[in-house]
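Q: sharing a model that was predicted from the sequence below.
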Amino acid sequence: MALSAFAFPSYIIAKGVLTDSCKQTSLSSSRSLATDLPSPCRRPNNSHSNRKVKVNASLVEKGEYYSNRPPTPLLDTINYPIHMKNLSIKELKQLSDELRSDVIFNVSKTGGHLGSSLGVVELTVALHYIFNTPQDKILWDVGHQSYPHKILTGRRGKMPTMRQTNGLSGFTKRGESEHDCFGTGHSSTTISAGLGMAVGRDLKGKSNNVVAVIGDGAMTAGQAYEAMNNAGYLDSDMIVILNDNKQVSLPTATLDGPSPPVGALSSALSRLQSNPALRELREVAKGVTKQIGGPMHQLAAKVDEYARGMISGTGSTLFEELGLYYIGPVDGHNIDDMVAILKEVKSARTTGPVLIHVVTEKGRGYPYAERADDKYHGVVKFDPATGKQFKSSNKTQSYTTYFAEALVAEAEVDKDVVAIHAAMGGGTGLNLFQRRFPTRCFDVGIAEQHAVTFAAGLACEGLKPFCAIYSSFMQRAYDQVVHDVDLQKLPVRFAMDRAGLVGADGPTHCGAFDVTFMACLPNMIVMAPSDEAELFHMVATASAIDDRPSCFRYPRGNGIGVALPPGNKGIPLEVGKGRILKEGERVALLGYGSAVQSCLGAAVMLQERGLNITVADARFCKPLDRALIRSLAKSHEVLITVEEGSIGGFGSHVVQFLALDGLLDGKLKWRPMVLPDRYIDHGSPADQMAEAGLMPSHIAATALNLIGAPWEALALPHDIILKIGSYLEVTDLCALSSCSRFWRELCGSDILWEPLFKERWPLLSTFDGDNTLFPDAQTDETSQEWRRVYVMQHMEMASRASEVIAFVTEWPAALSLEASEYLHAVETMSSMRLGFQDVEMFLFKPNLSVLLNLVGLIYCIKHLKPREQVLDGMRRRGVSEQLVWVKWLTLGRWSRGRRMRDETVSRQVSLADVVTGKEETVLRVLQRGVVHEVLRVCISTVDLVCTPCTSSTIRNY
């Protein structure tokens, strides 16, 4: 079905979801919250359609990102859940429609998890309508369905940063918002965490509600049932919402096909089950029959079971046996039912856990996602009108696909090869294997523990199981790896996808620890390919190892483009043997896995500067190629091990061998380069590698430092220099805690501080040999001086900026400035020679008066950067949507001997509007100020203005 253009959310209209009420541009102003609520919590009044609402200014980002954004008049009035409380059911439906269109719009721009978020829109609206976060706790299992939750809890303005460096996480994250009470990313954890919160609440005498939303396959993991079993035993008040979107084995998704609850009967029965009177009656009956005891109690329990079965169907039996009061199934897209049921459950006086079985449709409201929910579970950027995703133009395939092709090639010639995955057929590439060998591929659900022991059982029967699991998910099954596989030396092959940094998915999915926890096992063979051809060979190697377990890791992303083995059939490698890729002298780089490519890049950089080094590919972490390591150690001054993994990994095994072999007793300098000992947040792969200090330039710089070569021989990439500069505070200390050794050494080098100085103050950066910048240094001894000079200049500029801040804030009318005063401040900044980064750092601060933000803006446009860079700087600092009143009085002109009436203009604008030219008239007025003989201007904060401006308010100055 072809959809119309994206000027209006026609992709919603096509499904009949968007009602006529959604097109309304004004809301009734008759509703209001209780007057005793603090003003920031009051729902914004949108009755004045010609005036911007201050509380929503941060939601209306300007620029290309928001072109063709669908209209959302009701959603625009919602900053936090408190603003929803007085909405009617009809308006909640409208809000759901607008929220769904906003999710589609934002994900189309950033990529992310689309289908799951679209499926819980009505559920999210109902939850935030009934419950009061952050006092009440709502936990989202897995967390990838939390986009509607983020939009309704104050983060709508930051949705353009989703899954990007320094932006919003793609999952719930405690440090991101107080409304995210528990961080997620892996599945099946929220019932356990919610139960802990409920018990903790009871022990502290609190009375808040705890709601755990679980689904999307998470109910296939054992932890969910362990938690429900314990919840039934502890009998603490909590609500479990089972979001059944046909990815779990429940009565609504039987082998005969899904049976969604539709019609009046299902709705009526669900409401009956949630009725407090019915629950209270059951509790009283239970208490009475327990006192009677014996056969009467058993008979009553059987009658209750039959009665419950009559109104609940077979789905309730399991949960009731675990001790949870079951309600459902409920149509998760019916706002009327969801609100009524949640209200009843919240107000019930009975105790104990309740499970509400909610049936939803993944991708609801977006036809393309509904028809192919597997392809729209996680998406890259796409065109909302056509559903077409903008795929990468890489000529190579992903490592995931190469692994699947290699395994298919092995299975073609060996009928004993079988494959296991944990509900990740697409993510691991094994869907390709499934299509070719449907009886030899096993999807065990999100059950990594079971997957590993299941594979162990297959190995006992002489099969060759390949267990493909993400590196980060392998953590969930570690005891099974140790006890059920390694201890028994069973030949299970572990293919660990997404090893190392994973970009936008962030720390929850980062595969940092697998080398450490796998290589410490006595019987495990541990290897990692440096490119896609090596991956084919290691699949063949694992298939040939039949006397012990083995594992290999490979990264997220695409191959580098090397030639593949003929017929995709790898050749088994000699176990425990590495290879030399480049012969050199003095320095040897020993890379492991994907880090080998960074080592080769560093070698090229050093070769260009006259230093020829050795690069080796270890291939195996266990067993190590001892002969190779011994040779490198004896023939080089420096040995650097490089890996995209945590401390305790490949480098630790190498140094233990070097120490035991006495190779560290001489002049050898050994250094490990690993991921820093902290979690690296989501961002682009390049940003993450830069933050970790594992780029080729970092490796090259480390090598130069160890042999005593000047760091200036290696220029740090300009974008990295500026990124470091953005973290510098007044004391010049780096805001990145727990830095890697590389960063700590770099912070004292001129390779960082000289480019930073010259970028920030180009007019002050000339060095003509008379040591103007280094008065205390000898001409040939300026090393380490740039840092000191940078700090001195930074402090000087901070002092100058403080003078401007004091001038503005100490003005008698601190909330208002006359034109002569702000223009004076602008010219003062010019005479001080403040640079753009000075303005951004000292004046573009949200906690400063918007008048100071505006003074900095006018100065930058007039004397420094192009408008685009000024806007970027304001957005980085979070001031682009600050609002300011600009009032000017144009004196009436003379006509036929009489002066015409003075014209007064008053306008509220955002700073971004001024920069982008949307308010070009205002900008011209601000720049001309009192210079023009017939113009009088005054600027003020929005809070100052309560009534329309008149000429008398600005005439007398």
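A: Everything's here; your move. What you see is a predicted model, and the numbers here were worked out from it, not measured in a lab.
Q: contacts and neighbour counts: CA atoms only from here.
A: OK.
Q: residues in contact with Gln927?
A: 823, 858 (C-alpha atoms under 8 Å, 6 or more residues apart in numbering).
Q: what about it, helix or strand, and which?
A: helix 920-928 (DSSP states H and E).
Q: by contact count, what packs against the helix or strand that that helix is followed by?
A: Going down the chain from helix 920-928, the next helix or strand is strand 935-941, by DSSP H and E. For strand 935-941, the elements it packs on are strand 816-818, helix 819-832, helix 850-863, strand 883-890, helix 952-955, judged by 3 or more C-alpha pairs under 8 Å, 6 or more residues apart in numbering; DSSP states H and E.
Q: please name the nearest non-neighbouring residue to the residue nearest the centre of the chain.
A: By C-alpha atoms, centre = their mean, the chain has its centre lying nearest to Ser169, at 2.1 Å. Nearest residue to Ser169, sequence neighbours excluded (C-alpha to C-alpha, 6 or more residues apart in numbering): Arg163, at 5.2 Å.
Q: go on, Asn334?
A: Closest to Asn334 by C-alpha to C-alpha, 6+ apart is Glu122, at 7.3 Å.
Q: got another, please set it beside the one above:
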Amino acid sequence: MKNNLLQNINSPSDLRLIDEAQLPEVARELRNFIIDIIAVKEGHLGASLGVVELTIALHYVFDTPNDLLVWDVGHQAYGHKILTGRRDDFHTNRQLGGISGFPKRDESIYDTFGVGHSSTSISAALGMAIASNLKGDFEKQHIAVIGDASIASGMAFEGLNHAGVTDANLLVILNDNAIGIDPSVGALKKYLTAVKEGKNPRQNNMIKSLNFDYSGPIDGHDIFAVIKELKRLQKIKGPKFLHVITTKGKGLKQAEEDQVKYHAPGKFDASTGEIYIKAEENLPPKYQDVFGLTVLDLARKNEKIIGITPAMPSGSSLNFMMKEFPKRAFDVGIAEQHAVTLAAGMATQGMIVYCNIYSTFLQRAYDQVIHDVALQNLPVIFCLDRAGLVGEDGATHHGVFDIAYLRCIPNMIIYAPRNEIELQNILYTAQLGLKHPIAIRYPRGRGVIPDWQKNYQGIYQAIEIGKSDCLKQGSKIAILSNGTICNNVTLAIAKTKNPEQLAHYDFPFVKPLDENQLHSIFKKFKTIITIEDGTVIGGFGSAILEFASTNHYSSQITTLGIPDEFIQHGNVAELQQYCKIDVKSLEILFSNF
């Protein structure tokens, strides 16, 4: 059946012209449209399928964009995008030059707040509501849609705590499906489950105790019930809270049954839901699996080893350790600040803590890194997955700032391996008794050694802290690389006309720098090029420039990396090309010196 209703909806005003009785058909068409596109183009599937009815109801009842709708994280906003004028462009979702996979203010007036990280919606919508009051606009509605995994974050409770003592016209909608990317965890999850099962009497409702007008739980897939309740709440002033029960992946049987896998399943058959399996034989390992399997192997030999991740057990591969050592590996939910200070507390008691947080999410716990870890010089091992350019998730998820924001912190060691073997070795070295905290950054995706697990797992070599390596001798130009971008440099050098002129040094330690090696390099070479997959401002190249200035060297230094802008979405190869750190761009640059 064709999308006869959906094809005529170019804005929420078009949606509001449809008879309410026809909205279930709109939901069916919208759900099928999302499935058909994501099956081919990839993206976040399950979350958006779960809120189809809620999305339609929100735009049907409220006068968006005059009423302000804020989506938390944004994984669930595909239906919102399609109903707000981006249906015909939806096939470009997350592609270079196409629409963003997340709400984005400069993309649409319906995207009231840019998101990508969790738990910001309540604070943002409350800020909008207070601003409306100050401007004398007391009729405007402000709606925050937040999931049960996101609401467990401290920032969400900070927003609730403030909102409860205001007269702000704020509606918080809890989209409760018991899962984020991985299943929700913690006492709040158990409380919400009890509420859904009718085991908590209303008078003990914690949300009501925060001075919110609480209603629910209601079936989020009963569009008529949702519309009825939204219309009722529309007339109530002050802070309100609606508890909605949904099923992540609703409408696609496989997505409902395996919600973790179908969060972002890749390409799949739209009619059967079957995921197209990529051939993985003889491929190098994923860096996250190198981390997960190595830490598990180390934990088997050392009972003091602890693993911590904030809501990313499958994404970080800490789930390997969680399965075998459930009492020593912890998913603490979307709570990066708590994860860091929890690790610090454990470290005071002599535990060896691997705290695995995506690079972009460690930004959320910056004070804890400084105040609770580095200031006390506690040897927490930060494992920063998804460092560098991550691809289609775009500006909110690129891990390009970590070198710059960590390098200025006293006591902090910063290391970026050039391949999976070096990652394994630094993970081993970190548990041998380091006296300082260390940040180990590594990228999303695969390494370069196909037989890693067969030949290397369990065979460790300690790494000398602060040591660099000369990978290739040269006569004219010294190229200094940090991290896995080293492999681009190696390939580019091999393609140049005069490779014998190019020396290549791997500097895995950004802090401490190998100053002995640097003195030798600056005394020998008048032309030096640095390259990294982090921001050039404050990053590895900046460290080399500082060294040269401090030591009064006059060599010509060119720094390559991520420019001073927020890099948008596209695949990693396209984004490296944009930043001129891909193999071809480097080959051209090296040949022109």
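A: Thanks, I have it. Everything numeric in this text was worked out from a predicted model, so none of it was measured.
Q: need the TM-score from the superposition.
A: With the length set by TM-score structural alignment, normalised by the length of structure 2, the two chains reach a TM-score of 0.95; 582 aligned residues with a C-alpha RMSD of 1.9 Å.
Q: stretch 340-357 of structure 2 maps to which residues in structure 1?
A: Mapped onto structure 1 using TM-score structural alignment, stretch 340-357 of structure 2 covers residues 452-469.
Q: return the set of buried residues in the matching stretch.
A: 452-459, 463-469 (16 or more other C-alpha atoms under 10 Å).
Q: which of those fall in helices?
A: Under the assignment DSSP state H, the buried residues of stretch 452-469 of structure 1 contribute 452-459 to helices.
Q: stretch 220-231 of structure 2: how far from the chain's middle?
A: 32 Å (C-alpha atoms, centre = their mean, to the nearest Å).
Q: stretch 78-85 of structure 1 too?
A: The answer for stretch 78-85 of structure 1 is 24 Å, by C-alpha atoms, centre = their mean.
Q: how far does that stretch stretch from start to finish?
A: 10 Å (C-alpha to C-alpha, to the nearest Å).
Q: ranges for the strands of the stretch 201-350 of structure 2?
A: Counting by DSSP state E, counting those that start in this stretch, the stretch 201-350 of structure 2 has strands at residues 213-219, 240-245, 305-309, 329-331.
Q: which one of those strands lies nearest to Ser119 of structure 2?
A: Closest to Ser119 of structure 2 of the strands of the stretch 201-350 of structure 2, according to C-alpha to C-alpha: strand 240-245, at 15.4 Å.
Q: looks like Gly216 of structure 2 contacts Lys240 (just checking).
A: No: if you go by C-alpha atoms under 8 Å, Gly216 of structure 2 and Lys240 don't touch, sitting 11.2 Å apart.
Q: which one's more surrounded, the two?
A: Legend: neighbour count by other C-alpha atoms under 10 Å for Gly216 of structure 2 and Lys240, higher for Lys240 (24 against 14).
Q: quick one: map the more buried one onto structure 1.
A: By TM-score structural alignment, Lys240 of structure 2 lines up with Val354 in structure 1.
Q: circling back: structure 2: matching residues for the helix holding Gln927 of structure 1?
A: Against structure 2, helix 920-928 of structure 1 falls on no residues (TM-score structural alignment).
Q: tell me the angle of that helix relative to helix 850-863?
A: If you take axes from the mean of the first three to the mean of the last three C-alpha atoms, to 10 degrees, helix 920-928 of structure 1 sits at 80 degrees to helix 850-863.
Q: helix 920-928 of structure 1 versus helix 819-832: what angle between them?
A: Computed by the same axes, to 10 degrees, the angle between helix 920-928 of structure 1 and helix 819-832 is 70 degrees.
Q: mind listing what's buried in the helix of greatest length in structure 1?
A: Of all the segments of type helix in structure 1, defined by DSSP H, the longest one is helix 785-809. For helix 785-809 of structure 1, a neighbour-count test (16+ other C-alpha under 10 Å) marks 785-787, 789-791, 793-794, 797-798, 800-801, 804-805, 807-809 as buried.
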